[in-house]
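1. sequence and predicted structure are below.
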Amino acid sequence: MTGYALEEVKGRSCRFLQGPDTDPQQITEIQRALEQHHDITLTLRNYRKNGQAFWNNLFLSPVRGPDGQVTHFVGSINDISERRDHENALAFHATHDVLTGLGNRALFEDHLRHDVELARRHEQQLAVLFIDLDEFKPINDTLGHGIGDQVLINVARRLEQAIRPSDTLCRFGGDEFVLLLPDLDSPQQAEEIAERLLEALSLPYRIERHELYLSASIGIALNDQQLIQPEELLQQADMAMYKAKQQGRNTLQTFTQDINQKLTQRVTLRNDLQEAILNEQFELHYQPLLTIEGAVQGFEALVRWNHPIKGAISPALFIPIAEETGQIIALGQWVIERAARDFLTLQPQLPSHCRISVNLSPMQFHRPSF
């Protein structure tokens, strides 16, 4: 267990197994147990003869003579390094990402709570950056997850090299990374760091025989007096990142309350839109298509939404949402069927050459059933 022969250790104190990383507090506890004549069990870091560390489960107990006086101590040591290493590995994986070695969400949230409280106490500026890679999925799909994993490892290393030792960088899974920046000089410093990260991530990645290019969208959230829960910063940075995606990607966006209001409106509108599709709250308006001479050539079917509470909602608001959520498929189907029915009803009153035009979403052409 120790690497020493009997002749090398006979008569010596067990202190020769101690080393630079042995906890001095534990040494004090052992000394106190010896002085006060009581049992002690603890696990401490000891060293073999070759300098290799091992975890020693030490048990010491006094032996008393017939008169009750302590005559000597007996001790036993057990090498529990394998068990301790396994426990440490489990603890590490509970708070770290296996692929990159960065912290995970649990570690980030723990550091976030600590740093936000510290910033509040010392009136310091703090920022959270939500970093999402742009168009990473096609790399996995076309080149395989092995190449994709190597790209993520490279991304993690580049981000680590561009930040300070006091910053906390974590991976939330997939292609999402989150950075905690405590003790900033100003809000502008967070944007300067984000710009530096965008520049570092845009350099080519050489993985095996491939040369790949990536960009990222970064959302920034800054602490303020209105902050109630530290986790709000993470949500705000995520919303700002989504806004950066909408702006064309490869950019940064700092969170504002305006972003929050628009996203809240968006979520509400999406839910209302689903109810509107199920309950057929839409109607079609027919705009005449005229020749230069003013003769009616046909009609364009335009969908309108009359919300039972909010009234008329502009197509400029709900059509883009329907496009992004896929709800446009069901809405488009309803429009086509209603326009066809209306045309059959109106046909006897229309010239023979008259046609009804219906607007279609590009998404509909990607559906085999269309």
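-> Great, that's in hand.
2. every contact and neighbour count from this point should use C-alpha atoms.
-> OK.
3. give me the contacts around stretch 288-308.
-> Contact with stretch 288-308 is made by 276, 281-287, 312-315, 335, 339, 353-359, as judged by C-alpha atoms under 8 Å, 6 or more residues apart in numbering.
4. repeat that for 6 Å
-> Residues from elsewhere that reach stretch 288-308, judged by C-alpha atoms under 6 Å, 6 or more residues apart in numbering: 282-287, 312-313, 354-358.
5. let's bring in a second model and compare:
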Amino acid sequence: MRSEHVEPLERTAIDAAPDGVLMVDAQGLILKANPAMEVLSGYSRAEMEGRSVNMFMPERMRAKHADLMAGYFVQPVARPMGLVRQLQLMRNDGTMVPVDIALGHCSVAGEPAAVVFIRDMTEVRRLQDDMQYQATHDSLTGLANRWMFGQHFEQAIQRANRSDRPLALLLLDLDDFKGINDAHGHAVGDQVLMEVARRLRGALRAGDVLSRLGGDEFTVLLPELPSLTHAQQVAEKLQRLLSAPCRLQGCEVSLGASIGLACYPSDAQDTETLMRYADMAMYAAKGRGRGVWAAYEPHMSQALAEKNQLHDRLKQAMDRGGLELHYQPQVAVAGGGIVGVEALLRWHDPELGPISPERFIPVAVRSGLIQTLGDWVLDTACRQSAHWARAGTPVRISVNLSAQQFRQTDLVDRLAQLMAQHGTQPDMLELEITETEAMADPDMAREVLLRLRALGVSIALDDFGTGYSSLSYLRLLPVSRLKIDREFTRHIMSRPDDATLVRAVIALAHTLGLPVVAEGVETEGQLRFLRQHHCEVFQGWLYAKALPADEVSAMLLAELLPGEADEATPRYA
């Protein structure tokens, strides 16, 4: 049978088809090929017709295909596309093209024939490969993404089980990456991430797995290690590589990373636990300073369990009224009278006993409870201030603002609402912000503080001397007084440098027209020093520790002279 036996209508339809079409007889000879098949195969129609369809297959596959074709003609059944994967067609130039086929059957001049539709899948395969790549790789750095890393991790654990060789997981988090974005913009931040990926990739073995989990967090999987010492050496090597600055878009950017290390099987035997342990180690490294690596140690799990317990108990205490404010008197150095109090948070847990703010405040910050906690403190202080005013013992209450509170967009509105709700006199409320927080963004700090001052409250700059204030900024901040950090006050009698700093802070404050409050005063000698250098106010255990509100109320009443209880005047320096 030859192509002329094909009916004219069939020939027209075949020639117009966008896919390659072949008509093949029972012996596998090509009766008809359409123009699309010429383009797909690189053969002319004359070169194809009359030859075996096996011409499009490598030599090794021809015998198997002949058997399949013979079977088809024994019981011909139409077959749609999509049933055969990874099918390829060999072109005239020897290159292979991914294709898909559909089969139909007919008769030509009374003899059985097959109609083969052949579709070029090159573009489809490319799109599929692109989609697969995007689903498994980070779009910025080209590294394996979180999902792909998880697949590699599971496989590495299985191989380690069979080979009995250890593996290690490194979790890397860039130091102060937010600062890079803030200072130079996100475009430079993206370049930094790409540079980090390049440095890490160049330092690892071919079989190691590097991924970007998201943000500025990377992981390195070190399978089949000769020893765990090798993992430590890799951590140190990566630390050195990332500590070198890089120059991007005309600016030099300092790099650095905190690295956590966990090992299989010595630390844990499953991926989830290893990941958690590496994360603990990484946070331990961050706690030790910039550019440090740390290996997981069992006590880290215990510390995390304690933090989780503190978080849960703290949340219960907040929900059930288990917190209270105590108030530490602020006392005039010259006259000895109470001129204000500082509100300090106290927590006595029924099971854990008294828990210091140094333990639970960091937990509240990390868990996000600090904003709710800070709002509760403001609410309680405003209520207490109004109560003391109604009792005839008005006294200024100082409240510490957390960094998170200070950055809340509704802080000013919320404070105004609380003061109106409780009837709090604005001049009886003082807000304390640390010097470090104020100097983190002086322009933003000035804007927020001016809005707070407009409510009538006063502002104290807390922990002065521990940060790096610029005098040009400091004089622009609407601050009512400076507070000297207790770490300097504590040692003014034994450390000449601290004594010099305290004298300088007092002199600076007075130059700016600001009174000074010294914290942590515990001895008569410290008080004499402050009096000698004209510090206005002190607070500390020399006078009183932080006390419950009712005890402070008794102290305030005791200070009133006979006949003044009905017309008490505000007590502030």
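-> Received, thanks. Predicted model only: the values in this text are computed from it and were never measured.
6. for the stretch 51-200 of the first structure, which segments count as helices?
-> With DSSP state H, counting those that start in this stretch, the ranges of helices along the stretch 51-200 of the first structure come out as 81-95, 105-122, 137-143, 145-161, 187-201.
7. I'd like these as a markdown table, with distance to T41 of the first structure appended.
-> As requested, these are arranged in a markdown table below (distance: least, C-alpha to C-alpha, whole Å):
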| stretch | distance to T41 of the first structure |
| --- | --- |
| helix 81-95 | 16 |
| helix 105-122 | 31 |
| helix 137-143 | 52 |
| helix 145-161 | 41 |
| helix 187-201 | 49 |
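8. between the contacts of stretch 288-308 of the first structure, which is closest to R84 of the first structure?
-> For R84 of the first structure, the nearest member of the contacts of stretch 288-308 of the first structure is I313. The distance, counting by C-alpha to C-alpha, is 62.8 Å.
9. what does that closest one align to in the second structure?
-> Pairing criterion TM-score structural alignment: the partner of I313 of the first structure within the second structure is identified as I355.
10. quick one: average offset of the helix of greatest length in the first structure versus the second structure, please.
-> What stands out as the longest helix in the first structure, according to DSSP state H, is helix 257-279. Taken against the second structure, helix 257-279 of the first structure registers an average deviation of 2.4 Å after superposition, with mean C-alpha distance after the TM-score superposition for the first structure.
11. quick one: buried residues of that helix?
-> Residues of helix 257-279 of the first structure classed as buried under the neighbour-count rule (16 or more other C-alpha atoms under 10 Å) are 259, 263, 269-270, 273, 276-277.
12. elements contacting it?
-> In terms of contacts (3 or more C-alpha pairs under 6 Å, 6 or more residues apart in numbering; DSSP states H and E), helix 257-279 of the first structure is packed against no helix or strand at all.
13. ok and the following helix or strand past that helix relative to helix 257-279, angle-wise?
-> Per DSSP states H and E, helix 257-279 of the first structure leads on to strand 282-290 as the next helix or strand towards the C-terminus. Using axes from the mean of the first three to the mean of the last three C-alpha atoms, to 10 degrees, one finds that strand 282-290 of the first structure and helix 257-279 are set 90 degrees apart in direction.
14. give me the distance between strand 282-290 of the first structure and the centre of its chain.
-> Once both centres are worked out by C-alpha atoms, centre = their mean, to the nearest Å, strand 282-290 of the first structure turns out to sit 46 Å from its chain's centre.
15. mean shift of that strand relative to the second structure?
-> When the second structure is overlaid, strand 282-290 of the first structure sits 5.1 Å from its aligned residues on average, using mean C-alpha distance after the TM-score superposition for the first structure.
16. what's the closest of the contacts of stretch 288-308 of the first structure to F177 of the first structure?
-> F177 of the first structure lies nearest to I313 out of those, by C-alpha to C-alpha, at 36.9 Å.
17. the closest residue to the closest one other than its chain neighbours: how many residues sit nearby?
-> The shortest distance from I313 of the first structure to any non-neighbouring residue, by C-alpha to C-alpha, 6 or more residues apart in numbering, is to W305 (5.7 Å). One way to gauge burial is a neighbour count; for W305 of the first structure, by other C-alpha atoms under 10 Å, it gives 19.
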